[in-house]
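>>> Whatever this is, show me its structure:
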Amino acid sequence: MNSAAPLIDSRPASVAQLFLSRVAETPDREAYRYPVPVDEHAADSTPGAEQWRSLSWGQAAERVYAIAGGLMALGIRPEERVAISCSTRIEWILADLGIMCTGAAVTAVYPSTNADETSYILDDSGSRAIIAEDGVQLAKILGVIGGLPELRHIVTVDGSKPAEGADLPEGVEVLSLAELEERGGAYLKEHPDAVVSAVAAIDREQLATLIYTSGTTGRPKGVRLVHDCWSYQAAAQSSTGLLSAEDVQYLWLPLSHVFGKTLTSGHIQLGSVTAVDGRVDRIIHNLPVVRPTYMASAPRVFEKVYNGIAGRARAEGGAKYKIFLWAAKVARDYARTGQETLIATGTRSVPLGLRVQHALADKLVYAKIRAAFGGRMRACVSGSAALAPEIGFFFSGAGVHILEGYGLTETSAGSTVNPGEDYRVGTVGTPLPGSEVRIAEDGEILLRGPGVMRGYHNQPEKTAEVLESDGWFHTGDIGEIDKDGFVRITDRKKDMFKTSGGKYVAPSEVEGRFKAVCPFVSNILVIGNGRNYCSALITLDEPTILQWAGAHGMGGKSYAEVCSSTEVHELIDGFVQRLNGDLQRWQTVKKFTVLPRDLDIEHGELTPSLKVKRPVVERENAAAIEAMYAGANEA
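A predicted model of the protein is given here:
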């Protein structure tokens, strides 16, 4: 029997039960860290200064119990939905646990979701209450609440209230999170066993979370994840042996997204420390302060770090830039050679000459990179989209080990992950204990296991399209499994296209290669479905390209002006030609357009987990795409 099997098979019915057990076992152990502003009246304070505060498991439980009691006092009952519209912060986690400890279910809403879609999600889910972060979220909800007869309670994290004289629908109440916790305390004085009884009554097949997929077309679908999905994730993550109770996790991912949410389950199982701060612009600042041993991220963060390192080296010029280029090549050669020998012999080894070069490069370059990650990072997990292998090999050689994993909202995130020291760049690892993977005849990846959703909310027809009666879920991804059981994703089934010449192109493969050769790129979309050649829409990393522009006589120009300049087009063309040199003829990018702004969540071009919404980008840039094919007949 697999050594992980007992842990998987004996998992509790819910993470709520797991949380109560964790609190009982280690009440005084540190559980969470979160940033708070330094008292502005303190003698040594500086504007904007912050400090990190801690919560023990026992202290966290006090707040979770109070939130659960408060919801019970509002009349929330098991499986009724309570929405959360809030950025990643300690209150999101406490609210999520509080809702689960009542036996109710969380409706996750991205705070960036517009009013119309927020209204749809709250209505479709039948949410009775919502925990909203601030006045912005409150205003959005008040603007649509007239069409939400089920929504009776709005709880604001920061204490925001409606403007004086605001006309609220009859029976709708707005209160602060502090007021909810105060009511919860009073409720639990009268019903001291209420939370423990509610948790004990949770059935593992009871609805725990509704996460709405950010659809590229049509309305999003509500993914039904039951308590057992999260309990399984907690047990499976723990059983990999990748993490321990001594780890410090840095958590910035959106908690409304399945990738961020699942990390909270594994953390409770282990009883480790999680430092929580969802502000993306603070990641680089926070890492040396938190000094985490573990972090999960989307590939875009690693790409930005790589571009930043390369950009700074280029700006320093001369010998320093040459040293960086040499060190980058050594890192890739070292990591790739070690991986090839691992696959061939079962042991990582590299020739003596390369080891000597690597040791020198470590002193000159790699040590500084590891220091930027806090100096204690044992491993990072990358998911949500593909990491370009060349970037993966670079960080691997530099001693920042990025373990790619794979999963979807419909599988409560993790289905596969790379195993510790035996990880293989370019793959998403092997199945988590308890999960199964197989490849269909057409190359589609199918998944089965306890983490798979129980269906789409109120959409049985859509459920039947992807979920077979024997539990196999159709992912929509194309991939393969090697002889050692490692899974490799080659593309999205719906993203692959055929040129007018009949050749299939996997755009993500071409895009990943371009990100490895061009340190200025932010996003790239390869286009060519039904066309006689491939083209590309390219956006550039703003700090990196503006730094380059300043050194090439364009200082003071705006980002849009720089991107539209002849100089930048020539710069990027050089990288496109380098890309084309390693591609099959039908894969090569014949024409490209540098867009005047980067893609973002606000314009609906990126999901909150930073995946590109291809149909949206192609629709918004239809004129630019047509211009790249105007009058073109060449093959």
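>>> going forward, measure contacts and count neighbours with C-alpha atoms only.
Will do.
>>> my read: Cys101 touches Ala16, true?
Yes: counting by CA atoms under 8 Å, Cys101 does reach Ala16; the two are 5.4 Å apart.
>>> Here is the second sequence; please produce its structure so I can put it next to the first one:
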Amino acid sequence: MTIKTPLEMLYHQVETRPDELFLVQPNNGNTTQYTWRQFDRQVRKVAQGLVNLNLPKGSHVALISKNCAEWFITDLAIMMAGHVSIPIFPTAGHETISYVLNHAQCPVIFVGKLEHADEQLQAIPKTVKSIGFAYPGANCDLSWEDFTSLEPFDGYPTPALDDPMTIIYTSGSTGSPKGVMHNYSSISWTASSSLDALSVNADDRILSYLPLAHITERILVEMASLYSGMQIYFIESLETFKTDIHRCQPTLFISVPRLWTRFQMGILAQMPQKKLDILLKIPILSGIVAKKIRKGLGLDQARLWASGSAPISPATIHWFSKIGIDISEGWGMTENCAYGTSSVPFRKDKVGSIGKAYEGVDIRISDEGEIQVKGPCNMQGYYLEPEKTAEVFTEDGYLCTGDKGEIDSEGYVKITGRLKDIFKTAKGKYITPVPIEAKLMENAIIEQVCVTGSSLKQPIALLVLSPEAKLKPKEQLESSLQDTLNNVNASLESHQVLDRLLVVEEDWTIENDFLTPTLKIKRHVLEKKYQDVINASYKQKVVWLS
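Okay, the predicted model is just below:
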């Protein structure tokens, strides 16, 4: 196929649908709407502002903000001005922001919607020019209004496919972030291919709320919208999420396991499981109840639901399937444009797998059981780190993912763990934590879990309860957890049997550094923090840590 760059697709959409709605940005209870023509004009103003800075071609321009229309505008403007975008997670702390700006040698940074703008702005060196979007706290060298008060850029530049487009720094579950280099070819091929794979078209609507600094949102939301012409709705804040999703009425909805669990617990808080089970067994009534629940979530117009970033419990998928929400898992990495496998179309008999390889992507299992992937979506390498680049590619060009897995006769892939997460107990037995964690997560009161214990004879599990569960009587929770422990242990080999469950009071969040920006657990941080309680002796099988 002929690959078009995102800029060429912008020109195409402006030419063919100039006055159709593209972006909807809520702010203080109101919304700002952008047609394709209006979006293009804003892109050109920012591009001209960048041109006026007289930066060398191919300069690295950083961007830190929660999702908003200005994020899209700036990203396209960076391309139009001939530069390379360096997105930074909006939750990034001082150390990460400093590291990325220094490592990528960014002369300019755009700053937008942030939770801790004052602290984060302090990480920007005086040598880096900052431009602030028109949101509270973005107090920068130049305001958005001043930077865009000029005549729009006049021209239709087309980058070469092998030109660098972006460097995306990995969220760093271990060590310093690595800068994943993608050129226009890998991004453009993936965005274009995703339309057919997921049947995306101009009639679709999607809510953009997962970080645009993450490859999945960047490809399957931002880039896919440029290639398909679909509408994008942003959220104003987590507090307005319900209002924002109802405004959007998405036809496509991508989420993460933690949010799906929150949805589930919210539904069960209004209707107990026993009552729901009874209603869903009554033929005519079941459809009415399921539709009412979907409508309450704002998802009654959706035709495709997806989950990624971390494993989701098969029990959760089956639970949602009963109310007409068939969640398709997908898998990928920053290094391959998040374009590895997909479970679309949904198949109930394949729940627990991450789906099949996308067309054009080749997946194999190495002799060590590692999932390896090859395709036009693969990165060019890690910025300024040729040794690490060489380590992650095989001699025949496959990307080593670090995930262990297996492939069935129909090509469906199942992840069985992370190579680096496997640990050895004091007995010398190897433990793969992910499958055990998945079994524990089948209990909906458990929101987060980490199986560990390299210094112990038997592994243990640290876990955090859901907010709804924390409101229930302790005796009820302990009974539920004890049953779960017994059931899970009955399914495990003797060396895998969990000695106990440790219930942690503090949530694991991005802010307290227990989670990466993509909500993956930082095992090494957790193990260091809870080292003493992990190694302590307890008589109880369910231990409550205060």
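>>> for stretch 49-63 of structure 2, which positions count as buried?
Across stretch 49-63 of structure 2, burial judged by 16 or more other CA atoms under 10 Å covers Gly49, Leu50, Val51, Leu55, Gly58, Ser59, His60, Val61, Ala62, Leu63.
>>> Next: stretch 2-11 of structure 2.
Ile3, Lys4, Thr5, Pro6, Leu7, Glu8, Met9, Leu10, Tyr11.
>>> For Ala234 of structure 1, see how far away the corresponding residue of structure 1 for the first one is.
Pairing criterion TM-score structural alignment: the partner of Ile3 of structure 2 within structure 1 is identified as Arg11. With distances taken as CA to CA, to the nearest Å, Arg11 of structure 1 is found 9 Å from Ala234 of structure 1.
>>> do the same with Leu188 of structure 1
The value you get for Leu188 of structure 1 to Ala234 of structure 1, if CA to CA is used, is 28 Å.
>>> So for the two, which residue has more residues nearby?
Applying other CA atoms under 10 Å to Leu188 of structure 1 and Ala234 shows that Ala234 carries more neighbours, namely 27 against 19.
>>> What sits closest to that one if chain neighbours are left out?
Gly266 (4.0 Å; CA to CA, 6 or more residues apart in numbering).
>>> burial count for that neighbour?
Neighbouring residues of Gly266 of structure 1 were enumerated by other CA under 10 Å; the total is 23.
>>> Could you do Arg347 of structure 2 as well?
Number of residues near Arg347 of structure 2 (other CA under 10 Å) recorded here: 12.
>>> Quick check: buried residues in stretch 177-190 of structure 1?
Neighbour-count burial for stretch 177-190 of structure 1 [16+ other CA under 10 Å]: Leu177, Ala178, Glu179, Leu180, Glu181, Glu182, Arg183, Gly184, Gly185, Tyr187, Leu188.
>>> my bad, should have said stretch 186-197 of structure 2
Ser186, Ile187, Ser188, Trp189, Thr190, Ala191, Ser192, Ser193, Ser194, Leu195.
>>> mean per-residue distance, it to structure 1?
For stretch 186-197 of structure 2, the mean deviation from structure 1 after alignment is 1.2 Å (mean CA distance after the TM-score superposition for structure 1).
>>> Return the residue of structure 1 aligned against Gly340 of structure 2.
In structure 1, the position corresponding to Gly340 of structure 2 is occupied by Ser415, as judged by TM-score structural alignment.
>>> tell me which strands and helices the helix or strand harbouring its match is in contact with?
Secondary structure assigned from DSSP states H and E places Ser415 of structure 1 in strand 413-417. Packing partners of strand 413-417 of structure 1 (3 or more CA pairs under 8 Å, 6 or more residues apart in numbering; DSSP states H and E): helix 258-270, strand 402-408, strand 430-431.
>>> With distance to Phe473 of structure 1 as new columns, can the ones you listed be given to me in CSV?
Formatted as CSV, these follow (distance: least, CA to CA, whole Å):
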stretch, distance to Phe473 of structure 1
helix 258-270, 17
strand 402-408, 10
strand 430-431, 14
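>>> Much appreciated, bye for now.
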